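[1] Quick one: sequence plus predicted model below, questions after.
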Amino acid sequence: MSPALPVGDPAPEDGALPPSAAVGAEERALALYLHVPFCRVRCGYCDFTTYTAEELGGTGSGSSRAGYAATAVREVEMSGRVLAAAGLPARPVSTVFVGGGTPTLLPPGDLLRMLEAVRDVHGLAPGAEVTTEANPDSVTPGSLAELAAGGVTRVSFGMQSAVPHVLATLDRTHDPARVPDVVRWAREAGLQVSLDLIYGAPGESRDDWRRSVEAALACRPDHVSAYALVVEAGTKMAGQVRRGELAPPDPDDLAAKYEDADALLGAAGMAWYEVSNWAARPDARCRHNLSYWRADDWWGVGPGAHSHVGGVRWWNVKHPGAYSARLERGASPAHGREVLDDDARLVERVLLGVRLAEGLPVTALPPEGRAQVAGVVADGLVEPGPGGTPPGRVVLTARGRLLADGVVRRLLGW
């Protein structure tokens, strides 16, 4: 795990937000992210804020699974006070996402206690989407049924691969044969199902990758996410690559595997709605992640969690002990923050909006970017308008999705 936190300004002790955070809030959705920082085993590629029992040493209530839900509830309660004090209107939460780590290492009752706090403090909008991540080996039919009965609507399983040697390279410990079972259990509980895949692991062939996508499709999920492996600094895998024990991901191989996934998923009736995400139906799209890509407001609860409200972004301390200690004395767990200026918000809108199948209005681009639209259309990176005319919205072609970062730079006039 990388120890670094973003560089920013010190966060105020009470977590107070500037008045600018309230501007336009009534037009933005409010989402809650609940981070559970515990894993049984640390995967070699992972740089998320997660800890095994051995890393935490089992000392202190803030470092224990047993005391975590109560600590997280304190931050949920703080979120209500801080947003109200900043003058933001009361808004029911439209989506809740419980991520990690492995949230389902906690008992279902603990996860539902955190969800109940969100409901008590903010309320849940009618039809709110409530997702929990889970590893295939961390759930049972009973635990999934209990989560569904308590208000969870969706589960995202970390499948990653169907090929044992690929899972071993990634340090994943579940049996791939278990995935169809957990999907069935989730469906029997009434939950929507998403499967997460990773491509580009060292030693993974294209046949391996296609086998994984086909195995995922055989489960008939509502949603699939497919992410290219990134070797993050400070991880076990980065050390293995540096020492020559593993080969780094090859960009051409990653591009080919993305095209394979898009073709297989598309043929099965799953449509892309964001560069790395496909859904069987419009109502199966992950609304929580769409809140990120559309620059809505979200509050991230937990060690290392990030938040964004009205152009103010902040991030929490990473260690569960430090996180708990701050909340116990009534202080914000935020370590640092930044207030985005107009230029930064424009960059983020273009960077995130272009990744969506709905695209971005050309009028949202800076003048120098609008001048580039005809060029990216001519280069086959952006869909043309009717009759080949310049489009009213920037929507990436299949080739444009492979080169999305370069398209963004051109549309920003860089």
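    Structure received. Residues are numbered from 1 along each chain as shown.

[2] Could you use CA atoms for every contact and neighbour count after this?
    Fine.

[3] For the one helix or strand residue 81 maps to, buried residues please.
    Element membership for residue 81 (DSSP states H and E) is helix 68-85. Buried positions in helix 68-85, judged by neighbour count with 16 or more other Cα atoms under 10 Å: 68-76, 78-80, 82-83.

[4] now do stretch 124-136
    124, 128, 129, 130, 131, 132, 133, 134, 135, 136.

[5] who's in contact with it?
    Stretch 124-136 has contacts (Cα atoms under 8 Å, 6 or more residues apart in numbering) with 92-100, 102-104, 118, 151-159, 174-175, 178-179, 182, 287-288.

[6] From the opening residue of stretch 187-207 to its closing one, how far?
    From its first residue to its last, stretch 187-207 covers 29 Å (Cα to Cα, to the nearest Å).

[7] Any idea how far it is from the middle of the chain?
    Its chain's C-alpha centre and that of stretch 187-207 lie 15 Å apart, by Cα atoms, centre = their mean, to the nearest Å.

[8] List the buried residues of that stretch.
    Buried, per 16+ other Cα under 10 Å, within stretch 187-207: 187, 189-202, 204, 206.

[9] Inside helices: which ones of the residues you listed?
    Counting by DSSP state H, the buried residues of stretch 187-207 place 187, 206 in helices.

[10] Narrow the buried residues of stretch 187-207 to those in strands?
    The strands, defined by DSSP state E, take in 192, 193, 194, 195, 196, 197, 198, 199 from the buried residues of stretch 187-207.

[11] hang on, the earlier thing: out of the buried residues of stretch 124-136, which are inside strands?
    Applying DSSP E to these, the entries found in strands are 124, 128, 129, 130, 131, 132, 133, 134.

[12] where's the third one relative to residue 216, distance?
    Okay, so that is residue 129. Distance from residue 129 to residue 216, by Cα to Cα: 22 Å.

[13] OK, contacts around residue 311?
    Residues near residue 311 by Cα under 8 Å, 6+ apart: 20, 21, 339, 340, 341, 345.

[14] For these, I'd like a selection string for PyMOL - just the buried members, please.
    Here is the PyMOL command that selects the buried residues among those (16+ other Cα under 10 Å):
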select buried, resi 20+21+339
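
[15] try it against this one:
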Amino acid sequence: MPSALPLADPAPDDGMLPPSVLAGAEQRDLGVYLHVPFCRVRCGYCDFNTYTADEVRGVKQSDFADQAIAEVEFAACVLRESGLPPRPARTVFFGGGTPTLLPAGDLARMLDAVRERIGVADDAEITTEANPDSIDAAGLERLAAAGFTRVSVGMQSAVPHVLAVLERTHDPENVPRVVAAAKASGLAVSLDLIYGTPGETEADWQRSLDAALAAEPDHLSAYALIVEPGTKLARQVLHGQVPPVDDDLHAVFYEALDARLADAGYDWYEVSNWARTPDQRSRHNRAYWTGQDWWGVGPGAHSHVGGVRWWNVKHPAAYADRLAHGLSPAAGRETLDAETRRVERVLLEVRLREGLSTDALTPLGRRAVAGLIADELVEPGPALRGTIVLTLRGRLLADGVVRRLLPD
């Protein structure tokens, strides 16, 4: 089952935000995330807040769009009544779960609600995630007609035995068909890959890269497999049914990935993300990495506005019940102090191609920079000018770089 929510202060039933969120609001972008918590099958490695039909008895997928719309209306009221200036959403992102398990018409209605209640910028980036077997050409055309601009396809691998370990059920041959259909509909396309699955060889990984590049996506995300506690995969590793993840092999796969993508004309802009051009980078994810505002709609969705962070109740039934009674679906929230916000800035911005300003570091953290240069973990030129930019070696060891920049 999904991991537990963090502990924090109770969230007010009316959802109202404190006056502190008003400071600098005009300079911050607003995004909207809509979490659709349904999947056909729960993948063994996944600890996201998702549910199969057997796990949500008494909750109907067909009711979800109306519930999400109710939260959008609630959000619009809270943002307005809290005194925040009107800001159309610069990005809207449908994630999950598998949003495209819902009819395209439901996704369109949810987007229309954001447009009508909160506002959507004329040049907004509007993305939905999709599995290769959960969308077809007709559905993609309907989404494009509704105003979607981008689709993120969960490819993960092109190799059947790797997909089997991950318990991904799609046919890898569907990936190029979905990409071609999305492009024909005028949608930008991102592919998601996972590397380092137990049993995956270097030849397997090269085969997946061959297939991904042959599809010619605009954007590509690739993540090292993490065996999350409490997942089926974690139990399989514990009991010796599946070999453990090999961190050294992760590094080999990442270096191969970066080299192949660079040769194909993709530039890295975040440790796990590459795009053909700056315009094709994920603006929604960048909002997370740079501390902008976003409202998360749906069970278990997280939100952040002006240093206040909150998260919704996780189960779809509890979520629906609170909204039906006119209550905030939030389960808890916290107000971040200045030091916590600084630490989070270091954690996130150091992963970006633009780098992290040394202004975000304490004197002790700044003294660590010379050692990071000597160890070839950060680029010397930018560092000497006051910006920490990771080298390829630094990207492989990004967590270690952060620990040195945030000494105890």
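    Arrived safely, thanks for sending. Please read these numbers as outputs of a predicted model, since none were measured by experiment.

[16] For the residue nearest to the spatial centre of structure 2, identify the helix or strand it belongs to.
    For structure 2, residue 285 is the residue whose C-alpha lies nearest the centre (Cα atoms, centre = their mean; 6.2 Å). Element membership of residue 285 of structure 2, judged by DSSP H and E, is helix 283-289.

[17] Which SSE is immediately downstream of that helix?
    Counting by DSSP H and E, the element after helix 283-289 of structure 2 in chain order, helix or strand, is strand 293-297.

[18] That following strand vs structure 1, average distance?
    By mean Cα distance after the TM-score superposition for structure 1, the fitted strand 293-297 of structure 2 averages 0.4 Å away from its aligned residues in structure 1.

[19] Residues in contact with the helix or strand just after that strand: which ones?
    Where DSSP H and E defines the elements, the next helix or strand beyond strand 293-297 of structure 2 is strand 302-305. Contacts with strand 302-305 of structure 2, where a contact means Cα under 8 Å, 6+ apart, come from 21, 292, 293, 294, 295, 296, 309, 310, 311, 312.

[20] Could you check the angle the helix holding residue 81 of structure 1 makes with strand 297-301?
    Angle, helix 68-85 of structure 1 to strand 297-301, by axes from the mean of the first three to the mean of the last three Cα atoms, to 10 degrees: 150 degrees.

[21] Tell me the helices and strands packed up against helix 68-85 of structure 1.
    Packing partners of helix 68-85 of structure 1 (3 or more Cα pairs under 8 Å, 6 or more residues apart in numbering; DSSP states H and E): helix 108-121, strand 297-301, helix 320-328.

[22] Export those to TSV and append columns for distance to residue 260 of structure 1 and mean neighbour count.
    Shown next, in TSV, are those (distance: least, Cα to Cα, whole Å; neighbours: other Cα atoms under 10 Å):
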stretch	distance to residue 260 of structure 1	mean neighbour count
helix 108-121	36	19
strand 297-301	33	24
helix 320-328	40	20
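
[23] In a markdown table: those, plus distance to residue 13 of structure 1.
    As requested, those are exported to a markdown table (distance: least, Cα to Cα, whole Å):
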| stretch | distance to residue 13 of structure 1 |
| --- | --- |
| helix 108-121 | 21 |
| strand 297-301 | 16 |
| helix 320-328 | 9 |
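
[24] and of these, who's closest to residue 351 of structure 1?
    Smallest distance to residue 351 of structure 1 across the helices and strands packed on helix 68-85 of structure 1 (Cα to Cα): 17.1 Å, for strand 297-301.

[25] give me the stretch of structure 2 that the closest one matches.
    Mapped onto structure 2 using TM-score structural alignment, strand 297-301 of structure 1 covers residues 293-297.

[26] contact partners of that stretch?
    In contact with stretch 293-297 of structure 2 (Cα under 8 Å, 6+ apart) are residues 28-35, 68, 71-72, 75, 287, 302-306, 311.

[27] try stretch 151-164 of structure 1
    112, 129-136, 167, 175-177, 179, 186, 190-199, 208-209, 211-213, 215-216.

[28] what's the span of it, first residue to last?
    Stretch 151-164 of structure 1 has an end-to-end distance of 34 Å (criterion: Cα to Cα).

[29] so where in structure 2 does it end up aligned?
    Using TM-score structural alignment, stretch 151-164 of structure 1 pairs with 147-160 in structure 2.

[30] Pull the distance from that stretch to the chain's centre.
    Stretch 147-160 of structure 2 has its C-alpha centroid displaced from the chain centroid by 13 Å (Cα atoms, centre = their mean).

[31] for it, which positions count as buried?
    Going by 16+ other Cα under 10 Å, stretch 147-160 of structure 2 has these buried residues: 147-160.

[32] Now do the contacts for residue 191 of structure 2.
    Contacts for residue 191 of structure 2 (Cα under 8 Å, 6+ apart) come out as 152, 153, 154, 155, 212, 217, 219, 220, 221.

[33] next one: residue 354 of structure 1
    By Cα under 8 Å, 6+ apart, the contact list for residue 354 of structure 1 reads 360, 394, 395, 396, 404, 408.

[34] Residue 39 of structure 2 too?
    Contacts of residue 39 of structure 2 (Cα under 8 Å, 6+ apart): 50, 51, 52, 53, 97, 98, 101.

[35] Kindly reformat the residues you listed as JSON lines containing distance to residue 4 of structure 2, secondary structure and neighbour count.
    Shown next, in JSON lines, are the contacts of residue 39 of structure 2 (distance: Cα to Cα, whole Å; DSSP: H, G, I helix; E, B strand; the rest coil; neighbours: other Cα atoms under 10 Å):
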{"residue": "50", "distance to residue 4 of structure 2": "13", "secondary structure": "coil", "neighbour count": "27"}
{"residue": "51", "distance to residue 4 of structure 2": "14", "secondary structure": "strand", "neighbour count": "22"}
{"residue": "52", "distance to residue 4 of structure 2": "18", "secondary structure": "coil", "neighbour count": "14"}
{"residue": "53", "distance to residue 4 of structure 2": "20", "secondary structure": "helix", "neighbour count": "14"}
{"residue": "97", "distance to residue 4 of structure 2": "17", "secondary structure": "coil", "neighbour count": "24"}
{"residue": "98", "distance to residue 4 of structure 2": "20", "secondary structure": "coil", "neighbour count": "22"}
{"residue": "101", "distance to residue 4 of structure 2": "25", "secondary structure": "helix", "neighbour count": "20"}
